[in-house]
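# mind looking at a prediction? Sequence and model below.
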Amino acid sequence: MTSITLFLILITLSSLIIPYFHLPLASSSLISPPSNQGQWNLLQPTIGISAMHMQLTHNDKIIIFDRTDFGPSNLPLSNGECRMDPYDTALKTDCTAHSVLYDIYTNTFRSLTIQTDTWCSSGSVLPNGTLIQTGGFNDGERRIRMFTPCFHENCDWIEFPSYLIERRWYATNQILPDNRVIIIGGRKQFNYEFFPKTITSSESSPSSIHLPFLQETNDPNENNLYPFVHLLPNGNLFIFANKRSILLDYKQNRVVKEFPEISGGDPRNYPSSGSSVLLPLDENLNSIEAEIMVCGGAPRGAFEEASKGNFIQALNTCGFLKVTDSNPNWIMKNMPIARVMGDMLILPNGDIIIINGVELGTAGWENGRRPVLTPVIYRSSVTVTESQRFSIMQRASRPRLYHSSAVVLRDGRVLVGGSNPHVNYNFSGVEFPTDLSLEAFSPPYLSPEFDPVRPIIRHVTSYILGYRVFYYVTFTVGKFGSASDVSVRILAPSFSTHSYGMNQRMVVLKLIGVTEVNFGTYYATVVGPSTQEIAPPGYYILFLVHEGVPSSGTWVQLM
């Protein structure tokens, strides 16, 4: 059972808490402070590879990788090493890197070594902080790879050949309450399996589990790849593929419910490439509500039309489905900008940012046109009127098309990278050259105008009473209103690739009270997640939010 934690904000630290340290807004391009439409900073003009896949780790580094069958990258492997792969379709001997470890604190990176092809693979972070990375293309399709964060310069990928039961290319991962990872679908894979492998009493060896829903939602353009998967508070899985969605009891391999089709009849999964999040779960409610948000994508037939040079307008709608209702139905809202290949991420204050992508076409080689350079923020608060829901942010200077990705950082910025619509790292003679840079977008809440109400976490203490954990978070703030203006939230960072953040979730912790300990210093007492279904074990970033403005976060670990 998950520990229930109380946080005091100043903040004392226990064994469940990793100490907080301040992160400067590192940038190789220092510019003026963010306006109320946010601000872009160039961090690295090149990291040598394209950021197709990204995962933030609990030591404030980001694992980034692309694929091995592009040909040589622009970053040599360290110490003159080379990767030997007789099955690689591009280079049998490759002395360049296809993965890097980016250090947020120092704004530096180093090469990592991936042995087999990770193109269009999936991942989850285990409770101990190890990234478990699954599948890929060609000789990587049945591989498991592990990366365990470390505080020295020697950690690297470890690979396990032929571990997966089935080929996993364009599959989706989800961490489960019992510490396992479920791996769902993939190209021509209408089934799921688990890591570690599961053997039933009737089997002599583990096998995958057939899921007819994935076969039913497959079409000629395969718009059920990278299905959207969210763990719900009742322990079942919400799975969205193409335009349909179900509630799956994975323990019994039983579809508990099928929800109505999303309005409009258009697919939302890869290569139509919309995106999805589970909106923040609030433990302060008498009954926790779970609401799914699905936005953007390309209309049916867009992939086929793009191959003919006809780039169709992307979808401009978001669908909202409150799956905890007794009779849930999709509610549709219009975004300010149509978008396909957009990344949706939960920001520290609970808002949703939609970033990257294009207005015309769809995912795939050369299939996108008219880049969307302006992020959009959706305000999820119940107090916001419908006319205030969507806000258009500061325009970026760099297009982020196919194979771009984005992650939220502990200091509240959004890091984006990639955009590689060309094989073999083509940098010239094309409409959208390969982009190897990293940028950070600072949302409006990072503007200095909010400094008077911005909380600073000083200390976190946790006490465990039975299975309940109480967190005491000590914080300071220049201008404090009332306890009703404060919330404490934990965010599970996503494994981001192909416009979808796997395992991403936010929980608003139950607030017991806020007490002033001396002038300008307060502590908040909160109760940690009540069940593992609400927050599976693992590392989370804890944020304190005051009047909609978040603090920098601190890492906590739920055991």
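Happy to help now that I have it.
# alpha carbons only for contacts and neighbour counts from here, please
Noted.
# helices or strands next to the host helix or strand of residue 391 in the packing?
In the assignment (DSSP states H and E), residue 391 maps to strand 390-392. Applying 3 or more CA pairs under 8 Å, 6 or more residues apart in numbering; DSSP states H and E, one finds that strand 390-392 contacts strand 376-378.
# what does the strand it packs on contact?
Under the contact criterion CA atoms under 8 Å, 6 or more residues apart in numbering, strand 376-378 has outside partners 336, 351, 352, 353, 354, 355, 389, 390, 391, 392, 393.
# what's the distance between the last one and residue 409?
Just to be clear, that refers to residue 393. Distance from residue 393 to residue 409, counting by CA to CA, to the nearest Å: 18 Å.
# hey, where'd the strands end up in the stretch 201-350 of the chain?
209-210, 228-231, 237-241, 244-249, 254-258, 275-278, 281-282, 291-295, 317-322, 331-334, 343-346 (DSSP state E, counting those that start in this stretch).
# ok, and here's another one to check against it:
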Amino acid sequence: MASADGGPGGNTPQPSPDATTSGEPILGKPTSAATAPGSEATAIVTTDGSCGATNKNAICGNWPQGGCCSMYGFCGSTTSHCGDGCQSGPCLKGAVVPAPGPSPAPMNPNPGYFKVVGDSGVPVMHAGLMPNGRVAFLDKVENYTKLKLRNGQYAYASEYDPVTNQVVPLAYGTNSFCAGGTFLADGSFLAVGGNGPLDFIDPTVKNGFTGIRHLKRSSNDASLNGQDWIEPGNKLASARWYPSVQTMPDGRIFVVSGSLNGLDPSVNENNNPTYEVLSPTGVSTGQNIPMELLEKNQPYYMYPFMHLLRDGNMFVFTSKSSQIFNVNANAIVRRFPDLPGDYRTYPNTGGSVLLPLSSANNWDADVMICGGGAYQDITSPTDPSCGRINPLAPDAKWEMDSMPQGRGMVEGTLLPDGTVVWLNGANRGAQGFGIATDPTLDALLYDPSQPLGRRWTTGARSEIARLYHSVALLLLDGTVMVTGSNPVEQPVLTPDAKNPYITDFRVEVYTPPYLAGENANKRPTDVVLSSKDLKADGSTFGVAFKAPAGAKVVKVALYYGGFVTHSVHMGHRMMFLDVEGWKAGAAQQQVVVKMPPNRNVAPPGPYVVYVVVDGVPAVGQFVMVS
């Protein structure tokens, strides 16, 4: 595998893989919570921030970032370092705030339902709803899929049509194993990073560590449907396996974190705790810029949660720690107290959503983070707790809540009625091949408008385990696509004692309460937008539609689904727009809708407009926001 050049003006992390593999490292259950008595007085003092049993029993001493040696061997001062599992240093001498245990979530009176509708053709690791209304599925190199390409090789990507439930194969040139992604301002779907080539499986797919891939689709050009991924040849500044990505207000792309080689993240040399910025067309500046939050939280530094705030800064969360970060100035604006509970990001990822934005909350919504786990092993307990915080509030602090059981790999998807559905995952174990069990099958519904203690209800129950490498995302018709689960290094089709959970190609649709039962007949219809080229500048556009009889309330949602992978929904956000001209009870409606005030609130790219009447959405329509 080729090394990566950091480029001018930045540091130059270099990948140095020992082998090419389709697997990934497992940190395992820590074997010791502390070093032997007296070791602090005699052990070697770290020179690079690594410590503990796997690092020659080095201690942290006066290491600038903190004197606690974490369970996986990094020095620091956060609760991740000084809490349970600390090997040496001032362990547990500070206050550790407990997280709440499980809370009841009564059955929703209208729980919705799951239905298997199709087949993905390929294992689903990454996904996104494209501007043509179809869903792009993207996976790593596998020794088996259900689709083949014209060259006779298996396909590792596909395009699924939710209207017909048909799927077609797509080709790509570099291995997208654990990539990140977003949409470019021109509507193209972007996937960045990945892993090395697997020539023994497919010699036609090359090294993807620095890969940059584009998929172009359009709501008004059907000739693009089914076309393969495009890789122009430009690369990331350094190797990134497990990066997170966010489109910025000016259209540039913020690419954060990753591994240099896919090897043990408890070893400093394997990690890439930096960020880089791509142009609006996806070309890197060539600079790898160190990021303190990532450095401090190794090995839990990959796939951080990120949300763009209304001031143009970024909320970034990894492990248990978070901050507001100014990308343009490369500066930390504000740090927050650690979120109580277990680890929340890879390899014990929970899920995170930015709750709905509106003028009523000054486009300043809460961030919500749920689930997680204690360590990367099948014996790990999972965390039922959730934290909710308004990062821009003067007195910002975590408000704690909890789900009815612990969940790792749980993902939150915003719904156009303003609620959130939480799906997938497991009650025990962690991310990685074969290290999760006790799948969590119930949909959980969260209503952020309700008072604390009354926000959760239980929705319908699926019969399909959705473990490692599963996805959930909202479709144009307001239902939620749920697919994936490939918790094995290479596909397994028949369960056995070693692999009780196999590769699952089935595509389900979850129908939420707002479209179940009698609500199915209450959709707004005949929606016509005056323009599908919209600007985030406070300008207006018209919407005509037919409302059901007796309609009382209308909302118009501007929705960005983003890039979905590993229970991380990159860029995901929704805005309720101001509406004038609504006439309660009238069948024919003509309203004027006001766009968000700027691109901090709605960064450029493809969005879906949903007209929602009395909580029931019409079929959405794609628009381009600039």
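That came through, no problem. Bear in mind the structure is a predicted one, so any value in this text is a computation, not a measurement.
# nearest to residue 488 of structure 1, of the strands of the stretch 201-350 of structure 1?
Residue 488 of structure 1 lies closest to strand 281-282 among these, at 10.2 Å (CA to CA).
# so that closest one aligns onto which residues of structure 2?
Aligned using TM-score structural alignment, strand 281-282 of structure 1 spans residues 357-358 in structure 2.
# so how far is residue 84 of structure 1 from the equivalent of residue 440 of structure 2 over in structure 1?
Taking TM-score structural alignment, the alignment pairs residue 440 of structure 2 with residue 372 from structure 1. Per CA to CA, residue 372 of structure 1 is found 39 Å from residue 84 of structure 1.
# who has more neighbours, these two?
residue 372 (25 against 14; other CA atoms under 10 Å).
# in this structure that one contacts residue 339, no?
Yes: the criterion here is CA atoms under 8 Å, and residue 372 of structure 1 meets it with residue 339 at 7.0 Å.
# find residues that contact each of the two.
Common contact partners of residue 372 of structure 1 and residue 339 (CA under 8 Å, 6+ apart): 357, 358, 359.
# looking at the residues you listed, spot the one nearest residue 413 of structure 1.
Nearest to residue 413 of structure 1 among those, with distances taken as CA to CA, is residue 357, at 18.5 Å.
# residues contacting that closest one?
339, 340, 341, 342, 343, 371, 372, 373, 399, 400, 401, 402.
# repeat the analysis, applying 7 Å as the threshold.
Applying CA atoms under 7 Å, 6 or more residues apart in numbering, we find residue 357 of structure 1 in contact with 339, 340, 341, 342, 371, 372, 400, 401.
# out of the residues you listed, give me the one that has the most neighbours.
residue 341 (38 neighbours).
# ok, and the closest non-adjacent residue to the residue in structure 2 that that one lines up against?
Correspondence of residue 341 of structure 1 to structure 2, assessed by TM-score structural alignment: residue 409. In space, and not counting its chain neighbours, residue 409 of structure 2 is closest to residue 425: 4.4 Å by CA to CA, 6 or more residues apart in numbering.
# and the equivalent of that neighbour over in structure 1, how far from residue 376 of structure 1?
The alignment partner of residue 425 of structure 2 in structure 1, by TM-score structural alignment, is residue 357. From residue 357 of structure 1 across to residue 376 of structure 1, the span is 11 Å (CA to CA).
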